[in-house]
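Visitor: Fold the stuff below for me.
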Amino acid sequence: MTQSPQNEIVFYNELLSEIKARIQQGQIRAVLSANAELLMTYWDIGRMLHLRQQEEGWGAGVIPKLSKDLRNDLPEMKGFSERNLGRMVRFYREYPGLSAILPQAVTKLGAGKETDAEEEVTTPILSSPDWLRLVFRVSWTHNILLIQKLKELDLRCWYLEQTIANGWGRDTLTAMIKSKAHERQGSGVSNFDERLPSRQSEFAQQLLKDPYIFDFLTLEEPFREQELEAGLVAHLETFLLELGAGFAFVGRQYHVEVGDNDFYIDLLFYHLRLRCFVVVELKKGEFKPEYAGKLNFYCNVVDDKLKHETDEPTIGLLLCQGKDRILAEYSLRGIQKPIGIADYELTQALPQELKSSLPTVEEIEAELVGELDGDEGTE
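Guide: Got it, this is the predicted structure:
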């Protein structure tokens, strides 16, 4: 509906006043629940903008002016750039059903008149209130990333759950989406169903990825298993993120004695949720049946020498550069210890001149820390 220029000014000033009031009211409650209040505020602003665009026929051109006025009138507030206001509109359009679970007070704050325009978008993408509540458990930047990268409901929900369960930061979430973590999760070959109690087997299988992505390493071919092992330990924090939540590093080339013989376990971890040791063996090249036997041996030794009475049975994880699944399944038959077999993938070897120009681990970590600190809950 087209309005006269004078009416447009009146309607615009009303909208500006409503949004300013909503922001200021949100500030009061932000002390109690900062992230949830921020998301509710942004959702409500998106709703206001959407409804006014539908009712008054305003286009996207109102957003630059609104952004400028909000930042002039509320200079202490961040997050009201043109881009972020546009994101708020999209946030509302993606999740109009959030109104069903928002506190009643939120609905009352700045709520305009109900119109047919709202009815056009009230079929929520997330149909279950349980799913919708997940939205409030991650940050604004996480939510926008998920909306931008994932259109499918089931995938968005899966990454929401994993972000909450694993404490993924925005950059980790980005990497997990890029590497299609949802396709890799729980897809390795294992005998967990036969060798672990039911309460553990399903969870352990879900922890098993296939393949594991070690794209943070830049090994040059030909490389040795020891170099792969050293690289993973050097990038331990990133390696632990790829393994998943709950892994605690115990040691590299962990020494155990059996009779008069010395043995060295490639990597030894303890899983805090499974309450067990995890022996990781790294192999360059394709899987071979004899690898499963040796890993079974190491699990036996750890159970005998390190496992406490309250610990669950040790789990073995064998990582190779490839495997024949049928061969791997046959190799696990008769193996008494719980073992998982999965592939790992590396990035292509980089030219030496390019490799020398890459930032150091310390430089990358400093950049990530600064970026996360500066972005959470703002633009």
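
Visitor: use CA for all of it now, contacts and neighbours both
Guide: Will do.

Visitor: Tyr254 - that's part of a strand, no?
Guide: Yes: the assignment for Tyr254 by DSSP: H, G, I helix; E, B strand; the rest coil puts it in a strand.

Visitor: pretty sure it is touching Val279, no?
Guide: No: Tyr254 is beyond contact range of Val279, at 9.8 Å (criterion: C-alpha atoms under 8 Å).

Visitor: neighbour-wise, which of the two wins?
Guide: More crowded of Tyr254 and Val279, by other C-alpha atoms under 10 Å: Val279, with 24 against 13.

Visitor: mind checking the SS state of that one?
Guide: strand.

Visitor: And it, how far from Phe216?
Guide: 22 Å (C-alpha to C-alpha, to the nearest Å).

Visitor: How about Ile45?
Guide: Counting by C-alpha to C-alpha - Ile45 and Phe216 are separated by 40 Å.

Visitor: Can you show me the helices along the stretch 101-250 of the chain?
Guide: In the stretch 101-250 of the chain, the helices defined using DSSP state H, counting those that start in this stretch lie at 104-108, 116-119, 129-135, 140-149, 153-166, 170-178, 181-184, 192-195, 198-207, 225-234, 236-243.

Visitor: mind checking which of these is nearest Gln6?
Guide: Proximity to Gln6 (C-alpha to C-alpha) singles out helix 116-119 among the helices of the stretch 101-250 of the chain, at 23.3 Å.

Visitor: And this one, please, so the two structures can be compared:
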Amino acid sequence: MNLNESIITDIRSIINNSRDQAVRAVDQERVLMYWQIGKRIFEEEQGGEERAEYGSQLLKFLSEKLQPQFGTGFSARNPAWFRQFYKSFPIVSALRTQLSWSHYKSLLSLNSDDKVSFYREETIKNNWTARQMDRQISSNLYERLLLSTDKESVLSVARNEKQPENAKELIKDPMVLEFLGLKPDAAYYEKDLENALITHLREFMLELGNGFSFVARQKRIHLDGDDFLVDLVFYNRLLQCFVIVELKTHKITHQDIGQLQMYVNYYDRIERLQHETPTIGILLCLEKNDTVVKFTLPENSNIIASKYQLYLPTAEQLSREIQNEVEKQKDLGKK
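Guide: As a prediction, this is how the structure comes out:
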């Protein structure tokens, strides 16, 4: 008897999908349960005469009574989380149950309603795990996008209220590549950087932005007897265009920009279909000179120079970057 192995594959897939759905269903119920508990705690506190003192005593009382029966999920800190959860999302229909309790706990630690809205919408849209969302929060994704566009545009793109109109609404500057494991003070070549990016391709595409898919590595271009190799080629389904990424482990020069311009021209004239938008070029470099970029390229160019760094930026660093950008825009307005 010849047994078909495909039935085993199919049944395994059914089992795994069912398990995944069961886990998601349990977590959705847990989110709603914590919200309802938070609502009840809040209502009880509102009925107390000395609210601050009563609230503190109430949380301690709840933990002492519930933890022995229901476990560490009701330790002293958690009832306070449930209360904050309800206060932050007071309308149950506004809850997005695609998110787990781990997602919501991270969102509750943010200090801005705009940030909460941004990370919640981006997480749902991109199906980020709690760990992926935490990484984006730690790398200050929201603030880095504000460096290239305005707050309302960042939020409207996140909420799907508008499609991104250009690369600057998707591409981050700087890009943070701490997941590569390369040391800032160590010697490495462009090939090392490329290999590390390919090894961590999923994380790199997450850092690149929304809608990216991988096309090619070291794509060979043959031009009248001369061969050239394009480091990385992606496609962005939101902008409907090819995206060329060239890697430089030094401060970029006008020759680097010219090389990337040639690759972008090739893709625009040879590879791009009629319905697609112009190719975008990203020069990912260790250091850049915005003035050199500005005067090397024509106005409204589709080439973007973006710095990369191998460590997470601090809030102070991002604050300085944003302030510098504000001052730069003011100076341009005076001219």
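
Visitor: follow-up on the earlier one: mind giving me CSV with the helices of the stretch 101-250 of structure 1 and columns for mean neighbour count and distance to Ala292 of structure 1?
Guide: CSV is the format used below for the helices of the stretch 101-250 of structure 1 (neighbours: other C-alpha atoms under 10 Å; distance: least, C-alpha to C-alpha, whole Å):
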stretch, mean neighbour count, distance to Ala292 of structure 1
helix 104-108, 12, 58
helix 116-119, 13, 59
helix 129-135, 16, 40
helix 140-149, 18, 39
helix 153-166, 16, 29
helix 170-178, 17, 29
helix 181-184, 16, 21
helix 192-195, 16, 14
helix 198-207, 16, 17
helix 225-234, 16, 17
helix 236-243, 16, 20
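
Visitor: So if I had to pick from Ile45 and Phe216 of structure 1, which one is more boxed in?
Guide: The neighbour count for Ile45 of structure 1 versus Phe216, taken as other C-alpha under 10 Å, is higher for Ile45 (25 against 14).

Visitor: Wait, the more buried one touches Val89, no?
Guide: Yes: Ile45 of structure 1 is in contact with Val89 according to C-alpha under 8 Å; the separation is 7.4 Å.

Visitor: Let me see the ranges of the strands in structure 2.
Guide: Ranges of strands in structure 2, per DSSP state E, are 175-176, 212-223, 226-236, 241-251, 280-287, 303-309.

Visitor: Among those strands, which comes closest to Leu273 of structure 2?
Guide: Proximity to Leu273 of structure 2 (C-alpha to C-alpha) singles out strand 241-251 among the strands of structure 2, at 9.1 Å.

Visitor: hang on, the earlier thing: right, and the strands of structure 2 - which one's nearest Arg131 of structure 2?
Guide: With C-alpha to C-alpha as the criterion, Arg131 of structure 2 lies closest to strand 175-176 of the strands of structure 2, at 16.0 Å.

Visitor: how about the closest one, aligned to which bit of structure 1?
Guide: Aligned using TM-score structural alignment, strand 175-176 of structure 2 spans residues 212-213 in structure 1.

Visitor: Lys20 of structure 1 and Asp73 of structure 1, how far apart?
Guide: Applying C-alpha to C-alpha, the value for Lys20 of structure 1 to Asp73 of structure 1 is 8 Å.

Visitor: Between those two, tell me which one has more neighbours.
Guide: Neighbour totals were compared for Lys20 of structure 1 and Asp73, and Lys20 leads with 18 against 11 (other C-alpha under 10 Å).

Visitor: Name all residues that make contact with the more buried one.
Guide: By C-alpha atoms under 8 Å, 6 or more residues apart in numbering, the contact set of Lys20 of structure 1 is Leu70.

Visitor: State the distance from it to Asp324 of structure 1.
Guide: Taking C-alpha to C-alpha as the measure, Lys20 of structure 1 and Asp324 of structure 1 are separated by 62 Å.

Visitor: The residue lying closest to Gln53 of structure 1 once chain neighbours are set aside and Arg224 of structure 1: what is the separation?
Guide: In space, and not counting its chain neighbours, Gln53 of structure 1 is closest to Gly59: 6.2 Å by C-alpha to C-alpha, 6 or more residues apart in numbering. Computed with C-alpha to C-alpha, the distance linking Gly59 of structure 1 and Arg224 of structure 1 is 60 Å.

Visitor: Okay, buried residues for stretch 56-63 of structure 2 please.
Guide: Of the residues in stretch 56-63 of structure 2, Leu58, Leu59, Lys60, Leu62, Ser63 count as buried by neighbour count, 16 or more other C-alpha atoms under 10 Å.

Visitor: same question, stretch 293-313 of structure 1
Guide: For stretch 293-313 of structure 1, the neighbour count (16+ other C-alpha under 10 Å) marks 293, 295-303, 307, 312-313 as buried.

Visitor: Then stretch 328-335 of structure 2?
Guide: Under 16+ other C-alpha under 10 Å, stretch 328-335 of structure 2 has no buried positions.

Visitor: quick one: Val302 of structure 1 from Asn166 of structure 1, how far?
Guide: Remark: distance between Val302 of structure 1 and Asn166 of structure 1 (C-alpha to C-alpha) = 27 Å.

Visitor: re the thing from before, dump the strands of structure 2 into TSV; add distance to Leu107 of structure 2 as well.
Guide: Listed next are those as TSV, based on distance: least, C-alpha to C-alpha, whole Å:
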stretch	distance to Leu107 of structure 2
strand 175-176	21
strand 212-223	25
strand 226-236	28
strand 241-251	32
strand 280-287	30
strand 303-309	25
